[in-house]
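1. Take a look and give me a structure for this.
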Amino acid sequence: MSKIQPISFRSMDEFLDYLPENEKEIVLFPRAIILECLPGCKEKLAYNVPYYYRNSRICFIWPPSVPWGNVNIKGVQLGFCQGYLLRDELNYLEKGDRKQVYWKCFSSLEEIDVALVRNFLFEALEIDSMSGRK
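-> Here you go, the predicted structure:
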C-alpha cells in the first residue's frame, strides 16, 4: 500500500468484492465485452484495477471507489492505453490533459455504447498486434 493508493488487492475476486454493487455492475459489463473482443488477452491487476494485455497494455477498467492520489473519478473509466492512436471522429473518448491514454466514463449501464466500445477494442487490439511484430 502507498499514500497514493491505500488499498491492495491480491486477486480479481478480491477487487470485485470490494466494489459497491452499482460500480460492480458497471465494471462487469465492459469486462465481458473486453473478454469477448480480446480473446486470449491476459487480465491482470495493476494499480489495483484490471488491465488487459496481449503484447502490451491494451485497456483498463478503473472504478471510482479505487483511489489514485487526489484524482476524483466521477464514474467507471474504460481506458485505452494507446488511445491517442485510435480513430475517434465522434470525440467519444475523453482526453483531459493526457497525451496517450484516452478513456470514457460511465455512471450507468445505459451510457455504454456497446457497438462503439467494441469497435475501439478491435482497433486497440489491431494496434497492439502491430506493436508486437518485429
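
2. rest of the way, CA atoms for contacts and neighbours
-> Fine.

3. all strands for this structure, in order.
-> Applying DSSP state E to the chain gives strands spanning 42-46, 49-53, 57-62, 76-80, 102-106.

4. let's see this one next to it:
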Amino acid sequence: MHPVDEFILNYQGKQREIMLYISHLLLDQPGVYGKITYKIPFFYRKSWLCYLNPTRDGGIEFAFIRGHELSNDSGLLISRGRKQVMGITFYDVREIPYDSIAEIIHEAILLDEQATKNPKSASDRSAS
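-> Predicted coordinates:
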C-alpha cells in the first residue's frame, strides 16, 4: 500500500473522507504524486504543491506551499500569518467547493510548471 493511502486510512470518519476526496483530485492530475513528508501527505509535481494536515479539532487543512503567489480569486485561501503558505480547513467533504478547489489546484500546477529547480552540481557541492 502506498504510504499516503496508509496515512489516510489510519484516520476515521470525516477526516478520512476529506483526505481521500482531495488526494484523488490531486492524483488525477498529470504528473502529481504523493509522499509523506514531515509526517503528513505532501503532493508534488516538479516541486511541493500542497499538503493535507489533520487538525486537532477534527478538520483537514488543505494548504498550498506557494499560496501567496496564487490569485485566490475565490477568497478561500487564508494565510494565518504565514509568509508563503495559504490554506483552507474543511470539516466535512460536503463543504468542499469542487469548482473552486479544482481551479486552485490547476493554478498551483501552472505555477509549479514555471518553477525552476537548479540543483547544485557536484563541483558546487564540493566547494561548500
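
5. follow-up on the earlier one: nearest to Asn22 of structure 1, of the strands of structure 1?
-> Minimum separation from Asn22 of structure 1 across the strands of structure 1 (CA to CA) falls at strand 76-80, 10.1 Å.

6. so the closest one matches what in structure 2?
-> Strand 76-80 of structure 1 corresponds to residues 60-64 in structure 2, going by TM-score structural alignment.

7. one step back: quick one, which of the strands of structure 1 is nearest to Tyr92 of structure 1?
-> Comparison of the strands of structure 1 against Tyr92 of structure 1 by CA to CA identifies strand 102-106 as nearest, at 7.2 Å.

8. want to try CSV for the strands of structure 1, with mean neighbour count and distance to Lys24 of structure 1 as columns?
-> Formatted as CSV, the strands of structure 1 follow (neighbours: other CA atoms under 10 Å; distance: least, CA to CA, whole Å):
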stretch, mean neighbour count, distance to Lys24 of structure 1
strand 42-46, 16, 15
strand 49-53, 22, 12
strand 57-62, 23, 11
strand 76-80, 23, 9
strand 102-106, 20, 12
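
9. now the ones you listed in JSON lines, with distance to Glu21 of structure 1?
-> Converted to JSON lines, those look like this (distance: least, CA to CA, whole Å):
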{"stretch": "strand 42-46", "distance to Glu21 of structure 1": "20"}
{"stretch": "strand 49-53", "distance to Glu21 of structure 1": "16"}
{"stretch": "strand 57-62", "distance to Glu21 of structure 1": "15"}
{"stretch": "strand 76-80", "distance to Glu21 of structure 1": "12"}
{"stretch": "strand 102-106", "distance to Glu21 of structure 1": "14"}
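
10. for these, which one sits closest to Ile127 of structure 1?
-> strand 57-62 (8.7 Å).

11. compared with structure 2, how much does that closest one deviate?
-> For strand 57-62 of structure 1, the mean deviation from structure 2 after alignment is 0.7 Å (mean CA distance after the TM-score superposition for structure 1).

12. What range does that strand cover in structure 2?
-> Going by TM-score structural alignment, strand 57-62 of structure 1 sits over residues 48-53 in structure 2.

13. Now do that stretch: everything it contacts.
-> 19, 40-44, 60-66, 108-109, 112 (CA atoms under 8 Å, 6 or more residues apart in numbering).

14. switch the cut-off to 7 Å
-> Contact with stretch 48-53 of structure 2 is made by Met19, Ile40, Pro41, Phe42, Phe43, Ile60, Glu61, Phe62, Ala63, Phe64, Ile65, Ala108, as judged by CA atoms under 7 Å, 6 or more residues apart in numbering.
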